[in-house]
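Peer 1: Based on what follows, work out the 3D shape:
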Amino acid sequence: MNEKIWLSSPHMGGTEQKYIQEAFETNWVAPLGPNVNGFESDLENYLSNQVHVAALSSGTAALHLGLILLGVQQGDEVLCQSMTFSATVNPILYLGATPIFIDSELDTWNMCPIALEAAIQDRIAKGKKPKAIIPVHLYGMPAKMDEIIAIANRYEIPVLEDSAEALGSAYKGQKCGTFGSLAALSFNGNKIITTSGGGALVTKSEVLKEKAIFFATQARDAAPHYQHSEIGYNYRLSNIAAGIGRGQMEVLEQHVDVRRKWNQRYQDFFATIPNVTVLKEPSNDFYSNHWLTAIVLASFEQREALRFEFESQNIETRPLWKPMHLQPVFEMYPFYGTSVAASLFENGLCLPSGSNLTENQWERIFLVLEVFF
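Peer 2: You can find the predicted model right below:
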């Protein structure tokens, strides 16, 4: 059996061990320390000089704290992109709030501004103005943020941007993760860079960053004894994991460049294949890190046939995210839109996209495609 080719595996840059070793040598083996501060600073410098970053244990933790900071409580409603991973939605339920799912549009596969505004108007008409909007930059492709932010401002609803898959992506020259009132990043093992497991909350307010860190460290009051006036969480990133992140930040742009190169290679191949669409930037306003290259095939049957063909060669692929409004655990919640997200899921497939794939592995991938098509 050939060696397994993964969809997107961790890719170390070489200097991570230096930061980890420093943590051991100085005994900063804790959820605080120089690497945590340094990693936050690295992210702030990369994203914008106008943002503040709190390093956390996961992207899910960042979304959870983001909703708390936006004042979301039990009984509130939160507008959420349906085409996403369940971690986008779960924190809404953690707080006892209700997710209101929004369909995708075909250009970026992200939150449809038309469906978003229709949902807002309908929820307000029903006497329930939503408390927040969560768009997602799916597979690294920026959402239509100008339109989404304009709608959010018109109805005075804050945006919590799920940028878990989009570090390194930009819209109209502005980095993803800097559009909303708050944003979440993920450094899970399969992301563009990793801290093994980890995430971050991005905000334009230093006060909100400190409040996030307060909640992430069990909400301990400033007292000589352990005193708590609010509910807190154990959500801070460790100094060792942050050390991995510092090393990864040094190769982030290289990882983006490689994934964009492979995406172009897929685009070139499928340019001559009928009825197959590759997710690509709809215009020069969009700059995707192409964390994962994804395609839509002519039918579900063709999608499954290709997936099984890759599987037979020990190559991992994956169907697109199953929309949240079709998930058994969420199907009882309201949905606004048509069938765009459902159709993408039915016929879509994510292809191997790792920045550490070898030329030999790419030859195996494209041999499968050439034989299949």
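Peer 1: Going by C-alpha atoms from here, please, whenever you check contacts or count neighbours.
Peer 2: Fine.
Peer 1: what about the residue most central in space within the chain, which helix or strand?
Peer 2: Computing the C-alpha centroid of the chain and ranking residues by C-alpha atoms, centre = their mean puts residue 164 first, at 2.1 Å. Secondary structure assignment for residue 164, by DSSP states H and E: no helix or strand.
Peer 1: show me what contacts it?
Peer 2: Listed by C-alpha atoms under 8 Å, 6 or more residues apart in numbering, the contact set of residue 164 reads 59, 136, 137, 184, 185, 186, 187, 199.
Peer 1: Is it possible to get TSV of these that adds distance to residue 278 and secondary structure?
Peer 2: Listed next are the contacts of residue 164 as TSV, based on distance: C-alpha to C-alpha, whole Å; DSSP: H, G, I helix; E, B strand; the rest coil:
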residue	distance to residue 278	secondary structure
59	27	helix
136	19	strand
137	16	coil
184	26	strand
185	25	strand
186	24	strand
187	25	coil
199	28	strand
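Peer 1: Which of those residues ranks first by neighbour count?
Peer 2: For the contacts of residue 164, the largest number of neighbours (other C-alpha atoms under 10 Å) sits with residue 184, at 34 neighbours.
Peer 1: how close does the closest residue to residue 148 other than its chain neighbours get to residue 296?
Peer 2: Of all residues not flanking residue 148 in the chain, residue 113 sits nearest, at 5.8 Å (C-alpha to C-alpha, 6 or more residues apart in numbering). Applying C-alpha to C-alpha, to the nearest Å, the value for residue 113 to residue 296 is 22 Å.
Peer 1: again with residue 329
Peer 2: 26 Å.
Peer 1: more crowded one of the two?
Peer 2: residue 296 (23 against 10).
Peer 1: Count the neighbours of the closest residue in space to the more buried one that isn't next to it in sequence for me.
Peer 2: Once flanking residues are discounted, residue 296 sits nearest to residue 348: 4.2 Å by C-alpha to C-alpha, 6+ apart. For residue 348, the count of nearby residues is 28 (other C-alpha under 10 Å).
Peer 1: Now show me the structure for the sequence below, then we'll compare the two:
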Amino acid sequence: MAAIPLRSSGDTQQRSADNGATAVLVFPSRSLPSKAPRLRLHLSPPSLVGGELAVLSRTLTDGWIAPAGPVPEQFEQAVGEAAGFAHTAAVASGTAALHLGYRVLGVERGDEVWTQSLTFVATIAPAVQMGARPRFLDVSAESWTLDPNLLEDQLQKAATKGRLPRAVVPVDLYGQPCDLDAILAVCGRWGVPVLCDSAEALGARYRDRPVGKGAALAAFSFNGNKIITAGGGGALVSDDPALIARARHLSTQAKETAPHYQHETTGYSYGLSSVLASVGLAQIGALDARVAERRRVFDRYAGALSDLPGLSLMPEPSWARSSRWLSVIQIDPKAFGTTREAVRRALEAAQIESRPVWKPLHMQPAFRGARFHGDGLSGRLFERGLCLPSGSMSAEEQDRVIDVIRGCCKG
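Peer 2: Reported below is the predicted structural model:
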């Protein structure tokens, strides 16, 4: 079989990324010869482990391309083991996983779905497209994830009015686990199911267990900018076999068992191809090493920047071990001497990609009129927060980022 042509690290293959960042595929030198070093530093470029070609070659030689065959099943098993869940459905994207989660939880037109405002649009978009009404809650300063105290207060008020949400969707933001036990306790009091958006957080741990563990469902992403990538794809996981069986049924056009095409309801073409599953299967064994690498990147930023006035890094609560998918800083313009946007532009001028933290959903025109509860911390984090290059890079490359930020400080 002819070798599959792929570009080395001196070239770029651009992919759309969930956070809008350009994703550049980086091949390790041990698998393909390297060319000129990359000039531009990207936010979260995918990096191959070296075994992808072998798995792809075997899959294609065996004749599997479609969402069928042994490889997607093997990938599902590997994801389930990594995520700590008994049942997994691998699907076309993290957004598809969330959509299926909403379907199996019975979200219908007119229902309310609650989530934190500080997140990417995919967290809530499928529910809105299904006709649900979003309600956005603020985050806690401790973790930048859904504030359990605020959630409890709002659920209490909603219960007195008989208007509880159909589902609550906490987000493990930038790889930071939400305070899931507190959220589950509050939601359990009123029988509201929890669907964790863990798209950014595979490999993170909450109270010494994997993120999302304990929720009715959790969703992961394997988009090109994630720590483990399949070049696309996602997974919905649960310890309830009935929920995953239902999701799997819907993901394959809801075809009933019959010699002809029989449909009791409509579904989706959400299956994960064998090609993408092969890449993901080759990658997932590197999860622990990748998380350790991201954490080292964060720690190096912390060591080099923490002395600057007005600059702080994303906190990590004592009960969390973040995957540090992205390293995020906060800039107080008065103390630092310039704004977050000025720092971003200085980095851009130096060919370094950075990006503001998620613009809160209650501030997005797409959700004009949606209810928001909180004191506005999400908005302040957006105004001051900046995501830094966080993927595989040399100390010299990271020093480029550090030097530009230090050079911007006028405090």
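Peer 1: picking up where we left off before, return the residue of the second structure aligned against the residue nearest to residue 148 of the first structure.
Peer 2: Taking TM-score structural alignment, the alignment pairs residue 113 of the first structure with residue 148 from the second structure.
Peer 1: For its match, give me its contacts.
Peer 2: 179, 182, 183, 186 are the contacts of residue 148 of the second structure under C-alpha under 8 Å, 6+ apart.
Peer 1: Next one: it from residue 394 of the second structure, what distance?
Peer 2: The value you get for residue 148 of the second structure to residue 394 of the second structure, if C-alpha to C-alpha is used, is 39 Å.
Peer 1: got the contact list for the counterpart of residue 89 of the first structure in the second structure?
Peer 2: Aligning on TM-score structural alignment places residue 89 of the first structure opposite residue 124 in the second structure. Going by C-alpha under 8 Å, 6+ apart, residue 124 of the second structure touches 113, 115, 134.
Peer 1: tell me the secondary structure for the counterpart of the last one in the first structure?
Peer 2: When you say that, I think you mean residue 134 of the second structure. Superposed on the first structure with TM-score structural alignment, residue 134 of the second structure falls opposite residue 99. Assigned by DSSP: H, G, I helix; E, B strand; the rest coil, the conformation of residue 99 of the first structure is strand.
Peer 1: Surely residue 99 of the first structure is in contact with residue 75?
Peer 2: No: in this structure, residue 99 of the first structure is not within contact of residue 75 by C-alpha atoms under 8 Å, at 10.2 Å.
Peer 1: of the two, who's got more company?
Peer 2: residue 99 (29 against 12).
Peer 1: Quick check: chain neighbours aside, which residue is closest to the more buried one?
Peer 2: residue 78 (5.1 Å).
Peer 1: Next: residue 267 of the first structure.
Peer 2: For residue 267 of the first structure, ignoring the flanking residues on the chain, the nearest one in space by C-alpha to C-alpha, 6+ apart is residue 278 at 6.3 Å.
Peer 1: okay, now the equivalent of that neighbour over in the second structure: neighbour count?
Peer 2: The alignment partner of residue 278 of the first structure in the second structure, by TM-score structural alignment, is residue 313. Residues lying near residue 313 of the second structure (other C-alpha under 10 Å) number 18.
Peer 1: Now residue 213 of the first structure. Nearest residue, chain neighbours left out?
Peer 2: Of all residues not flanking residue 213 of the first structure in the chain, residue 54 sits nearest, at 6.5 Å (C-alpha to C-alpha, 6+ apart).
Peer 1: Quick check: the aligned residue for the one you found in the second structure?
Peer 2: Aligned against the second structure by TM-score structural alignment, residue 54 of the first structure finds its counterpart in residue 89.
Peer 1: Look up which helix or strand that match falls in, please.
Peer 2: Per DSSP H and E, residue 89 of the second structure falls inside strand 87-91.
Peer 1: That strand vs the first structure - mean distance after superposition?
Peer 2: Compared with the first structure after the fit, strand 87-91 of the second structure shows a mean deviation of 0.5 Å (mean C-alpha distance after the TM-score superposition for the first structure).
Peer 1: and that strand, what does it pack onto?
Peer 2: Strand 87-91 of the second structure is packed against helix 70-83, strand 234-238, helix 241-251, with contacts defined by 3 or more C-alpha pairs under 8 Å, 6 or more residues apart in numbering; DSSP states H and E.
Peer 1: What lines up with residue 314 of the first structure in the second structure?
Peer 2: Aligning on TM-score structural alignment places residue 314 of the first structure opposite residue 351 in the second structure.
Peer 1: ok, residue 14 of the first structure - how many residues close by?
Peer 2: Residue 14 of the first structure has 12 nearby residues by other C-alpha under 10 Å.
Peer 1: Against residue 247 of the first structure, how distant is it?
Peer 2: For residue 14 of the first structure, the distance to residue 247 of the first structure - C-alpha to C-alpha - is 7 Å.
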